[in-house]
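Colleague: prediction below, plus the sequence it came from.
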Amino acid sequence: MEDMVETTHPWGRVTEKGTVEVRIGDDWHAVGSYPDGTPEEAMAIFERKFADLESQVKLAEDRHKAGAPAKDIQKSVTALRKSLETPGAVGDLESLKSRVETLAEALGELAAQQNKEREKAVAVAVEEREKIVSEIEKLADGDLSQVRWKETTAAVDALFESWKTQQQEGPKLPKATADALWKRFRNARHTLDRARRAHFQARDKVVKEAKGAKRELIERAQALAEKGAAGIPAYRDLLEAWKKAPRANRAVEDQLWSQFKAAGDVLYQAKTAEAAAEDEANKENGEQKAALIEEFSDILTLTDHRQALERIRLFHERSRKIGPVPRAQVKVLDGKVAAFDKHVKKLEADHWDKSNPEKQARSESFLSQIDQDIERLQEKKSAADAAGNTQEAERIQAELDTKLAWRNVLTDA
């Protein structure tokens, strides 16, 4: 047996040949050698190896306390067990092995707890993915002809981002479940993509047709420029055709409308110029018409319908000879003429009411009836007076006064 070197280390010793041994229970086991160094140096090497093993065990224990994934800690425990199978360090290896085994036993409970938590997290994640899928399927199952694609596209993009976030940050789902949910999501998104492409293709077609139709209307409107104001009726027909033509998008529609309106403005500007020229030419007519109205203003003071009729006839005869007046004067002058006509018509109506034979016959018949009533009441009053019946005489007198008043009205009329 090799001679031993004295040492105060409780777990290790070094032989004279430099062999380092560790005590496990009552037995000593060689762990290595360092013949070229001192016993202290040799011992220090294997103490450091023990310290490294111990720190690995401590790290695994700390990870267990922190709730790290049990399967990851298990890998460390398996490696430590293998390292501790054959002594290779100096220290309390039995205590270290005991800690590793205690940790291995505790890992079963941690794994079970983590499995429960994982199952719960997976269930929540499946529910979240199902919610995302249901929302996009709801969009895909709607009336795709009525979709507002700007908002819907933004909603689909947001749902896809939520899906990626769940996939990256959430727990891993069972492959069959994940594949089934993704297939539903992908199919719904493809349905929306196809509908969106079809929508914009159809819209592009409409825009193309609208541009073609409206450019033709613009060309026809521009061709009316040489007609001046006379082209306005034709332009109005083109405007009706414009309203019935398909619409392009907002920017294109505004640009086309600007060109069409500019063509119409040319015509209306020509009309305005013609009207201004006409008004200037009719300026003297306006002055003559105003003077004529002033000359015949006495019509409003006449009370004899025959005189008024003759006067208004003469006015209109002279007025017709004057001709058109400037547009700015039409409303004012026509208003004054209307006042003349209204006054004369009223005089005629009043005269007719007074001379209407049918009305006169009714009045005469009524007057005759009243005269008979007055005669009858006078006789009754005389009888009441003769009988001394004062109360009856007063009642009859009141009725008689009413009849006399009616007679006065009829005779005055």
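Modeller: Okay, I see it.

Colleague: when you work out contacts or count neighbours from here on, use the C-alpha atoms and nothing else.
Modeller: Will do.

Colleague: could you give me the buried positions within stretch 24-31?
Modeller: 24, 29-31 (16 or more other CA atoms under 10 Å).

Colleague: make TSV out of the residues you listed and add distance to residue 290 and secondary structure.
Modeller: As requested, those are exported to TSV (distance: CA to CA, whole Å; DSSP: H, G, I helix; E, B strand; the rest coil):
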residue	distance to residue 290	secondary structure
24	138	strand
29	140	strand
30	140	strand
31	136	strand
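
Colleague: which elements pack onto the helix or strand harbouring residue 50?
Modeller: Assigned by DSSP states H and E, residue 50 belongs to helix 39-66. Secondary-structure packing of helix 39-66 (3 or more CA pairs under 8 Å, 6 or more residues apart in numbering; DSSP states H and E): strand 12-14, strand 19-24, helix 70-85, helix 93-141.

Colleague: and with 10 Å instead?
Modeller: strand 12-14, strand 19-24, strand 27-33, helix 70-85, helix 93-141 (3 or more CA pairs under 10 Å, 6 or more residues apart in numbering; DSSP states H and E).

Colleague: now the third one and strand 19-24, what's the angle there?
Modeller: Spelled out, that is strand 27-33. Angle of strand 27-33 versus strand 19-24, following axes from the mean of the first three to the mean of the last three CA atoms, to 10 degrees, is 140 degrees.

Colleague: any chance of the helices and strands packed on helix 39-66 in TSV, with distance to residue 199 too?
Modeller: Formatted as TSV, the helices and strands packed on helix 39-66 follow (distance: least, CA to CA, whole Å):
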stretch	distance to residue 199
strand 12-14	84
strand 19-24	82
strand 27-33	80
helix 70-85	53
helix 93-141	14
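
Colleague: figure out which of the ones you listed is closest to residue 294.
Modeller: Smallest distance to residue 294 across the helices and strands packed on helix 39-66 (CA to CA): 77.8 Å, for helix 93-141.

Colleague: what about versus this one:
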Amino acid sequence: MTQSQQSDETPRTDETSGDEETTTGHEQAGEPEQAESAAPEAEAPEAEPAVAEAVRPTPSPGTAPSPAAMAPRPGAKPGGKPGAKPGAAVAAPPAHNTPLSEAAKFARVEDDGHVFLIVNGEEHAVGQYPDASKEEALAYFVRKYDDVASQIALLEQRVHAKAPSADMQKTAGHLREQVAEKKIVGDVLALEARLDALNTQIAELVAAEKAEQDALKSADLAAREAIVAEAEEIAGRDPSTVQWKASSTRMNELFETWKAAQKNGIRLGRGTEDGLWKRFRAARTIFDRHRRAYFSQLDTDNASAKQAKESLIQQAEALSTSTDWGHTAGEYRRLMDEWKASKRASRKDDDALWARFRAAQDKFFTARKATNEAIDEEYGANLVVKEALLVEARQLLPIKNLAAAKKSLQSIRDRWEEAGKVPRADMGRIEAGIREVEDAVKAADDAHWERTNPETQARTNSALSQLEATIAALQEDLNAAEKAGDAKRIAAAKEALSARQQWMDMLQKSARDFS
């Protein structure tokens, strides 16, 4: 409790004005003349200059101060500066009320109102409460002790509730100063012990808060660094592979997350926050530059692709009225290959361009289809004739008389040519059917030629003669080996003789086929 608070709590008499207050004991001890002049001369009681910290109330003659006057002022808060906010919302502890009989063990009161505090057998002047009984003088300074004890109890309760420790050390120091002044009456040593314990507990609470704050700071730093790292990773991607819509959305989300962390998170220190922000801002700048460059190039590519496809469309539209069906169809295939090889324009432009290109194609192929349908209707009768000729041709199979088959096939082919064209849808089937018969007749003719070829017959006869001579020689070797009883020569001769005999059988069969 400060000296100003002590003087504020000094009781006033009914005859003094509301603005007049008694001076502190310190002022009376150091400057007795000023202290005595602080009250009207007619009402100032005699004071002993030697008494330290005398309290100078100005009661009416023969009147003791009322209990209400000695009670703490409304709004005065225990500990700290008046009006200071407590660190946490804690319930006020029960008011400390030391019995006078208990307090008397720690004090001595003189008849003139001087009060002395006894600590370890040593007396300390507390102050003077004149014109009052010894009990009233003692009670006044006991109430000051109770006020300090209540403030210590409140601080203990705040520490136990683990309230924020922002002002706890300051409050504890202020209370220790009040106890050390020894201007109160009570068990001062007990208060000092409680304050010692509080200092230890407050230090532990401060350390715990710091550890918690450091953990939160580390977590917030890790979160900020994760934001920056992801932004740098996005900015470092190859622009040609970036999904710009998704990446732009994510970059905006990271920016909003950064702002929320900066607003609601733990302060990391100006240097750290500035460094992270510079990295994050640089990543966003690089990403934005790449995005603008990409879309600028995309616009250029779209314009070039659009121009190239416009040229293809013009060619397709010029061909759309052509009646040179075969050549024009080939040109459209060429244009389609060029269209597929060209770059895409924007989706909107590309869809519109394709619709125009396809419309030109459809116009040509629709006209060709109509013409072909008319032709097919005209060629329907020819199809009937060729179907009958195809049945007649298939009756030649299998070929038994090659000469007769060749003659009949020639007749069928002459009538086939005279029949004319058939509808396009049936052309492949009809042509494949007649070609099947032609291939069978040709194969039979080739086989007959191989059998009757004089050169082939001569080669076969010569081979037979040579083989017969070889077989005769081998037979003689076999006979000689058998007479000699040479098993090895016998086995070799039999093996060679068997192989030549197989060749002989094959050549003889071939000769029979030629005849």
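Modeller: Nice, thanks for sending it over. Note that the structure is predicted; figures quoted are calculated from it, not measured.

Colleague: picking up where we left off before, just the helices and strands packed on helix 39-66 of the first structure: most buried one?
Modeller: For these, the largest average neighbour count (mean count of other CA atoms under 10 Å) is found in strand 12-14, namely a mean of 24.

Colleague: by contact count, what packs against it?
Modeller: Partner elements for strand 12-14 of the first structure (3+ CA pairs under 10 Å, 6+ apart): strand 19-24, strand 27-33, helix 39-66.

Colleague: can you add distance to residue 154 of the first structure and give those back as JSON lines?
Modeller: Shown next, in JSON lines, are these (distance: least, CA to CA, whole Å):
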{"stretch": "strand 19-24", "distance to residue 154 of the first structure": "70"}
{"stretch": "strand 27-33", "distance to residue 154 of the first structure": "68"}
{"stretch": "helix 39-66", "distance to residue 154 of the first structure": "41"}
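
Colleague: please name whichever of the ones you listed is nearest to residue 208 of the first structure.
Modeller: Closest among these, using CA to CA: helix 39-66, at 66.7 Å.

Colleague: between that closest one and strand 19-24, how many degrees?
Modeller: Going by the same axes, to 10 degrees, helix 39-66 of the first structure makes 40 degrees with strand 19-24.

Colleague: just the angle between helix 39-66 of the first structure and helix 93-141, please?
Modeller: Using the same axes, to 10 degrees: helix 39-66 of the first structure against helix 93-141 is 40 degrees.

Colleague: in helix 39-66 of the first structure, what counts as buried?
Modeller: 39, 42-43, 45-47, 50, 53-54, 56-57, 60-61, 64.

Colleague: what of stretch 226-245 of the first structure?
Modeller: In stretch 226-245 of the first structure, counting by 16+ other CA under 10 Å, buried: 228-229, 231-232, 235, 238-239, 242.

Colleague: what of stretch 292-299 of the first structure?
Modeller: 292-293, 297, 299.

Colleague: then stretch 255-268 of the first structure?
Modeller: Neighbour-count burial for stretch 255-268 of the first structure [16+ other CA under 10 Å]: 256, 259-260, 263-264, 266-268.

Colleague: check the gap between residue 78 of the second structure and residue 146 of the second structure for me.
Modeller: 11 Å (CA to CA, to the nearest Å).

Colleague: on that earlier part again, among the buried residues of stretch 292-299 of the first structure, which are located in helices?
Modeller: 292-293 (DSSP state H).

Colleague: please flag which of the buried residues of stretch 226-245 of the first structure sit within strands.
Modeller: With DSSP state E as the criterion, strands contain none of these.

Colleague: the residues you listed in helices, which ones?
Modeller: Using DSSP H, the members of these that fall within helices are 232, 235, 238-239, 242.

Colleague: overlap of the contact sets of residue 78 and residue 146 of the second structure?
Modeller: residue 152 (CA atoms under 10 Å, 6 or more residues apart in numbering).

Colleague: what helix or strand does residue 125 of the second structure sit in?
Modeller: strand 122-128.

Colleague: in the first structure, what range does that strand match?
Modeller: Using TM-score structural alignment, strand 122-128 of the second structure lines up with nothing in the first structure.

Colleague: any buried residues in that strand, and which?
Modeller: 124-128.

Colleague: next one: stretch 376-390 of the second structure
Modeller: Residues of stretch 376-390 of the second structure classed as buried: 376, 379, 382-383, 385-386, 389-390 (neighbour count, 16+ other CA under 10 Å).
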